[in-house]
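S.K.: Take a look and give me a structure for this.
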Amino acid sequence: MEKHVEIGLGRMSYLEEGQGPPVVFIHGWPMNKQTFLPIIDLLKDAYRCISLDLLDIGGSRPVKGDAPFSFPQHARAILEALDKIGIQRFSLVGQDSGGFISRLVADIAGARVDQLILFNTELPGHIPPWVPLFQMLTKFPLAATVFRTSLKTKLIARSPMGFGGCFMDKRLIFGDFYDRTAAPLLKHREQLGGALRFLDVMDWEACRDLKNVHPRLKAKVHFIWGDKDPFFPLTLAKEVFKQFTYPGEFVVIHNTKLLPYYEQPRVVADHMKRMLGSQPVEADTATC
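M.R.: Below you'll find the model as predicted:
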């Protein structure tokens, strides 16, 4: 069910499904709160799942329409929204840039966060391919037109600089994923504008500083990683995982890329249930 909550900077949109211990989901770029629906559908029987649209993304709109939001501002906005919703203690799930922001949320929230589950996400000292080019393009007056044309062109959408880097099985690009991710950006000018502003404020110096954030986190941290991800390499993720004071499980989902929960949702859901406090699983995965 889609809901809204008003905070100081604007209105945040979120999906809420299920009952039980709260699990908060934070999406990456250029996605929105709907990107987690495949996994939420498999978790909602046991957990209260809340998937937020970051400010200026999807159905969330800031009071100042063109105001950029830094990642620390996003983190504080999420905690303010959760306070308004009435959630004090929770587990946190983040993917891609949402995983970056999730770590900042966990750093600020401290003991409020029980478990932190990160899918393929930013790694200190690593800049993923294509993103600097996309950031440079946001500086041009016709940036929105260029991105809109790229999203419409199936050949580009399937390419490594499009959604081809997200899936081993490229058939998954067009269907629910495209309808939830690309179609809203094509249909709503303000949503595309928000996605471009979000990209523009991605701070790689702050990403490097995550190595100092990691040891401070009080939550138990788990990684669920697509092994064929061209953006965030598995070998580096294994090294970064050593930086956490309270490491949990590192699970590799074989033959998946950036979005393992979209390619193998049932396998991933079973692992998440175990991490969040449920039964173990046997599957085509490896635990490091």
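S.K.: alpha carbons only for contacts and neighbour counts from here, please
M.R.: Noted.
S.K.: which residues touch the closest residue to Glu17 other than its chain neighbours?
M.R.: Spatial nearest neighbour of Glu17, excluding adjacent residues (CA to CA, 6 or more residues apart in numbering): Cys49 at 5.2 Å. Under the criterion of CA atoms under 8 Å, 6 or more residues apart in numbering, the contact list for Cys49 reads 15-19, 22-25, 40, 43.
S.K.: so of these, which ones are in helices?
M.R.: When DSSP state H defines the helices, the subset of these inside them is 40, 43.
S.K.: Kindly reformat the contacts of Cys49 as a markdown table and extend each row with neighbour count and distance to Thr287.
M.R.: Formatted as a markdown table, the entries for those read as follows, by neighbours: other CA atoms under 10 Å; distance: CA to CA, whole Å:
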| residue | neighbour count | distance to Thr287 |
| --- | --- | --- |
| Leu15 | 20 | 31 |
| Glu16 | 18 | 30 |
| Glu17 | 18 | 29 |
| Gly18 | 17 | 28 |
| Gln19 | 14 | 29 |
| Pro22 | 19 | 25 |
| Val23 | 27 | 22 |
| Val24 | 25 | 24 |
| Phe25 | 26 | 23 |
| Ile40 | 25 | 23 |
| Leu43 | 21 | 21 |
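S.K.: The structure of the following sequence is requested for comparison with the preceding one:
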Amino acid sequence: MAISAQLGDLHRADLSAGPVEYREEGSGTPIVFLHGIIANGDVWRNVVPELAGRYRCITPDWPLGAHRLPMRDGTDFTLFGLAALVDEFLEALGLRDVVLVANDTGGAIAQAVAARHPQRLGRLVLTPCDAFDNFLPLPIKHLQLLGRTPIGLYLLAQSLRSPLIQRLPIAFGRLTERSIPAEIMRSYTEPLRRISGVRRDFAALVRAISTRFTEEAARGLASFSRPTLIVWARERRRFFPVQYAHRLADALPDARLEFLDDTGPFVTEDQPVALAGLIQEFLQASPCTP
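M.R.: Just a heads-up that it's a prediction; the model follows:
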């Protein structure tokens, strides 16, 4: 689970699929953050402090492989199942006019929320993420194969113990231009290695990954009329190529597209202050309209 104190106090929401831990800091308009697979709320640890002075920042550990509390057997880990989980979380906290901010796999989930459960959303922010036919990106497609079997999942989990493996292109190496701190890498990789229920969740998740879901979510974006900010990386490694940012901007009725340089897909790691500045400017320029 996330270990970063700057994300705020630890809380727990008990949902129909199981418990979701989250951290909260600040007050005002709620911002809810989504991360990707084999990651948790620590992805946002350098962004939240830039926003918490004006906004209520809520940073859950979604059940995507780096969470501490497993989900119940039979949980729907399809993209739309996860979108329903996010919507239930927003309902459990009594949130409305939410700013949903997402990265990586979380961006695909956010698109599904916008397409199927827009009623609690006020604005949407997408950073480099899965979309359309890019789910999962080619460099990490092997996770779907390894995660399907107990032995493959065990080997994957144990291999991520090594800092050398972590920095390979098939792991976290293409996600950042700068190294992720060792303690944060541990928060991402230890749950998969140490908690059998997390491994069970992850296996169900990777078995449910399909581009048919991201394609369907993208088609549904035409009906999401709330203001949307897309902040993409001009990254040289083409993990999330820029054409997907343009396609998302074309699909959304009220979208603004910005680019950041000197960053990998984890813009939260490489350019957190610049990202937070763009989010703050966007929120000030596009007040929520119920």
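S.K.: After superposition, what's the TM-score here?
M.R.: Here the superposed chains carry a TM-score of 0.87, computed using TM-score structural alignment, normalised by the length of structure 1; 275 aligned residues with a CA RMSD of 2.1 Å.
S.K.: just to revisit the earlier point, and the residue mapped onto the residue nearest to Glu17 of structure 1 from structure 2, how far from Pro265 of structure 2?
M.R.: Cys49 of structure 1 maps onto Cys57 in structure 2 when the alignment is built from TM-score structural alignment. With distances taken as CA to CA, to the nearest Å, Cys57 of structure 2 is found 22 Å from Pro265 of structure 2.
S.K.: Have a look at how far, on average, the helix or strand encompassing Arg197 of structure 1 is from structure 2.
M.R.: Per DSSP states H and E: Arg197 of structure 1 is located in helix 189-200. When structure 2 is superposed, helix 189-200 of structure 1 averages 2.9 Å from its matched positions, counting by mean CA distance after the TM-score superposition for structure 1.
S.K.: re the thing from before, check the contacts of Cys49 of structure 1 and tell me the two furthest apart.
M.R.: With distances taken as CA to CA, the most widely separated pair in the contacts of Cys49 of structure 1 is Gln19 and Phe25, at 14.9 Å.
S.K.: quick one: Ala81 of structure 1 and His4 touch, right?
M.R.: No. Using CA atoms under 8 Å, Ala81 of structure 1 is not in contact with His4; the gap is 9.4 Å.
S.K.: intersection of neighbour lists for these two?
M.R.: In the contact map built from CA under 8 Å, 6+ apart, the residues linked to both Ala81 of structure 1 and His4 are Met12.
S.K.: who's more crowded, these two?
M.R.: Ala81 (22 against 16; other CA atoms under 10 Å).
S.K.: Give the aligned equivalent of that one in structure 2.
M.R.: Per TM-score structural alignment, the equivalent position to Ala81 of structure 1 in structure 2 is Phe89.
S.K.: Helix, strand or coil: sort out that match for me.
M.R.: helix (DSSP: H, G, I helix; E, B strand; the rest coil).
S.K.: And the strands in the stretch 51-200 of structure 1, which stretches?
M.R.: When assigned using DSSP state E, counting those that start in this stretch, the strands of the stretch 51-200 of structure 1 occupy the ranges 61-62, 90-96, 113-121.
S.K.: Now render these as JSON lines, adding mean neighbour count.
M.R.: As requested, the strands of the stretch 51-200 of structure 1 are arranged in JSON lines below (neighbours: other CA atoms under 10 Å):
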{"stretch": "strand 61-62", "mean neighbour count": "22"}
{"stretch": "strand 90-96", "mean neighbour count": "24"}
{"stretch": "strand 113-121", "mean neighbour count": "24"}
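S.K.: Among these, which comes closest to His214 of structure 1?
M.R.: That would be strand 113-121 among these, by CA to CA, at 11.4 Å.
S.K.: Return the list of helices and strands in contact with that closest one.
M.R.: For strand 113-121 of structure 1, the packing partners by 3 or more CA pairs under 8 Å, 6 or more residues apart in numbering; DSSP states H and E come out as strand 90-96, helix 97-109, strand 220-226, helix 265-276.
S.K.: closest to Phe177 of structure 1 out of the ones you listed?
M.R.: Nearest to Phe177 of structure 1 among those is helix 265-276; the distance by CA to CA comes to 13.0 Å.
S.K.: Identify the residue range in structure 2 corresponding to the closest one.
M.R.: Residues 272-283 of structure 2 are where helix 265-276 of structure 1 lands when matched by TM-score structural alignment.
S.K.: in what helix or strand does the match of Cys49 of structure 1 lie?
M.R.: Under the criterion DSSP H and E, the helix or strand holding Cys57 of structure 2 is strand 56-60.
S.K.: what's the average per-residue distance for that strand once overlaid on structure 1?
M.R.: In the superposition with structure 1, the average deviation recorded for strand 56-60 of structure 2 is 1.0 Å (mean CA distance after the TM-score superposition for structure 1).
S.K.: That strand to strand 98-104, inter-axis angle?
M.R.: 40 degrees (axes from the mean of the first three to the mean of the last three CA atoms, to 10 degrees).
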